[in-house]
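[1] Just a sequence and a predicted model for now, questions to come.
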Amino acid sequence: MTKKTLKIVSILMIIVLGALLFGYQQVEKYADRPLTIKQEKIFTLPAGTGRVALETLLIKEQIIDDSYLFPWLLRIEPELAQFKAGTYRFTPGMTVQEMLKLLKSGKEAQFSIRFVEGSRLRDWLVALQQAQYMKHSLAGKSESEIAVALGLDEKAPLEGWFYPDTYLYTAGNTDLSLLKRANQRMQKAVDQIWQGRAPSLPYKTVEDMLTMASIIEKETAINDERSKVASVFINRLRIGMRMQTDPTVIYGMGDAYIGNISKKDLETATPYNTYVISGLPPTPIAMPGLASIEAAAHPAKTSYLYFVADGKGGHTFSTNLENHNKAVRAYREVLKNKNEK
């Protein structure tokens, strides 16, 4: 090889190396380029999606621009091409490289659903039905069918037996699996509290304690009052006095309840109307929170037999009917003054 030829080859190599370096730098700059999204984007990558199909999907959903650099990035950094099927959350500012690393990690987007204390099973089922990216399998099923699906006896009451909390799930999780988690948590919590309950409580079964907890949950949202409310109902049960609690009437009315309770409603017998029946209703009337279960298991030691709202967010507790009637009149006066303003 002549000196002239060697010189030409050297120049060509420099040009090629320069071009390769320039190309590599362009690909790296592309990798650090932010996605084109302006707000959070949920992206589902189907199973079996290859490199070309991924690029097509990303462009179609306006997550990246159409660029010849994308396939080159996957060639230069082949580990980024090991993406996994799933549903992912992309955020504004995320780079192309960060997106591909997320797809490789398999860390799917998590979604949340909140079940509040005092809500009912029917409320939960509606929320589950409306939950996005969840696989729905319970629509149209009866309570007994749901019980069987949960692995419980078909006659097992479900009301009250799900732990209220915020639950996280990934796309494709079933509503049944989430209910199982909530049921198992409640079973565990109730069993532990039942084992450590105060002595001589008028409960025959753990279900009785949970039923009491559900009533407490519906009667007050103030933590300091829960054990006092529990004491009122415990004291009534001990002397054979009816519980006479409005939430049980409402529950027994079902869809007939439209926001008000009439005298006729209080006198109409249902299995849950504690103005008519003696003792506890047959099942819980809502999903109680942990604080209410603890209150049912450890009621305050009081002589209270009555309580009524005080118009200020709390309740006034009384040991006798005379004082209770005074508290009722005081409550009505507070309401009257509010309405006149």
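    Structure's in. What do you need? Numbers count the residues shown, from 1 in each chain.

[2] C-alpha only now, for contacts and for neighbours.
    OK.

[3] ranges for the strands of the stretch 201-341 of the chain?
    306-309, 315-318 (DSSP state E, counting those that start in this stretch).

[4] what sits up against the last one?
    Read that as strand 315-318. Contacts to strand 315-318, defined as C-alpha atoms under 8 Å, 6 or more residues apart in numbering, come from residues E225, Y304, L305, Y306, F307, V308, A309, D310, H324, A327.

[5] Check it against this one:
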Amino acid sequence: MRALKLLFVLALLCVGAIATDGWRALNQSITPPQLPATFELERGQSWQAFVRRMRDQGWLEHSRDAFYLRAWGRLDGQARRIHSGEYRLDEAVTLSELMDMLVAGRVVQYDITFIEGWRLSEALEALRRHEAVRHTLPESAGEADAALRDALEIDAESAEGWFLPETYRFPRGTADLSILKRAHAAMQRALSDAWDARRDDLPIDSPAELLTLASIVEKETGAVAERARVAGVFKRRLDRGMRLQTDPTVLYGRDPERSGRLRRVDLVTDTPYNTYTRGGLPPTPICLPGRAALNATAQPAEGTALYFVSRNDGTHVFSDTLIEHNRAVDRYQRGGGQ
């Protein structure tokens, strides 16, 4: 009996010693070979394989650390709750803190910014260049456009314009389509808000037309204070049955083999996007308009101006008559005046 008691006491002491040693190990700081450091927990990777790789790469200094981390993950059930992905350490952490990070899924976040006024092709190129994005869309712009319209159920001739230019954050390995799906949903919300707040007398019949006109406003001016004034000019032109006569639409629709500044031949060459030769709106947006352009187009400024021309400093001169406009063109465009 005394021998059994002794064995029981010894067993308790051993268990206690192991528990104490394990507790110390799990709360001991580990330091990667260098900081900051990143590591990846691959989708479908077993907990044992992950711990082994951490040990082989020098993250776990002692084999006992690997033993306790592997055992803790299994016994506590946390290994079943960890999230795959890429993680980053900027400072030393304990094994316990490392496990908390994996269970919480605090993966590295990347970002991509779609700029107001970009064409969809530029957004697609930015996605293709981003090293953390998983590429699933066709490289051909036309095929990518068709794939987006099909996947996102965009009922339009083109997916151009249907993505809100903002910054989007995502973990490594996110598909390009997934990011564009978020941008499309954001544009739908922004467009709906602008449409609901629109003036009653707008000469447009649908949110899609508002999006198209907003894309023209976006390309015509980067000056926030001018957007509503530019939108007002286009509203009055549409009200009167005048052609919009806006250069950005001509640039968008001209032969892609042509480059450089607009020439007279571009202005007289008829295309669906040439607002000098055709009345009304072009068939699709010409860029990704931002919230400010959407709101300005929905609530254009009052006024009497029917024309505007660039001062070459980011702002414009607005004119009520063609005679005044031609004078402004002579001063700021043909004559290069100040």
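    Right, received. Where do you want to start? Just so it is clear, the model here is predicted, and its values are computed rather than measured.

[6] Let's see if you can find the most crowded of the contacts of strand 315-318 of structure 1.
    Y306 (24 neighbours; other C-alpha atoms under 10 Å).

[7] residues near the residue lying closest to that one once chain neighbours are set aside, how many?
    Leaving aside its chain neighbours, Y306 of structure 1 sits nearest to S318 (5.2 Å; criterion: C-alpha to C-alpha, 6 or more residues apart in numbering). Neighbourhood size, S318 of structure 1 [other C-alpha under 10 Å]: 20.

[8] Tell me the spacing between S318 of structure 1 and V126 of structure 1.
    39 Å (C-alpha to C-alpha, to the nearest Å).

[9] Including distance to K29 of structure 1, could the strands of the stretch 201-341 of structure 1 go into JSON lines?
    Shown next, in JSON lines, are the strands of the stretch 201-341 of structure 1 (distance: least, C-alpha to C-alpha, whole Å):
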{"stretch": "strand 306-309", "distance to K29 of structure 1": "66"}
{"stretch": "strand 315-318", "distance to K29 of structure 1": "65"}
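
[10] Out of those, flag the one nearest A221 of structure 1.
    Closest to A221 of structure 1 of these, according to C-alpha to C-alpha: strand 315-318, at 10.7 Å.

[11] Name the SS class of V9 of structure 2, please.
    Secondary structure state of V9 of structure 2, per DSSP: H, G, I helix; E, B strand; the rest coil, is helix.

[12] Repeat that for the one 4 residues further on.
    Look at L13 of structure 2: counting by three-state DSSP, its state is helix.

[13] neighbours around it, how many?
    Counted with other C-alpha under 10 Å, L13 of structure 2 comes out at 12.

[14] Hmm, F90 of structure 1 is touching I42, no?
    Yes: between F90 of structure 1 and I42 there is a contact under C-alpha atoms under 8 Å: 6.3 Å.

[15] who's more crowded, these two?
    Taking neighbours as other C-alpha under 10 Å, F90 of structure 1 and I42 compare with F90 leading, 20 against 12.

[16] Structure 2: which residue goes with that one?
    Residue pairing (TM-score structural alignment): F90 of structure 1 is matched to R88 of structure 2.

[17] Surely its match is in contact with A37?
    Yes: R88 of structure 2 lies in contact with A37 (C-alpha under 8 Å); the separation is 5.6 Å.

[18] what's near enough to touch the most centrally placed residue in structure 2?
    Among the residues of structure 2, the one closest to the centroid is Y168, at 3.8 Å (C-alpha atoms, centre = their mean). Going by C-alpha under 8 Å, 6+ apart, Y168 of structure 2 touches D111, I112, T113, I179, A183.

[19] Please flag which of these sit within strands.
    Using DSSP state E, D111, I112, T113 are the members of the contacts of Y168 of structure 2 that sit in strands.
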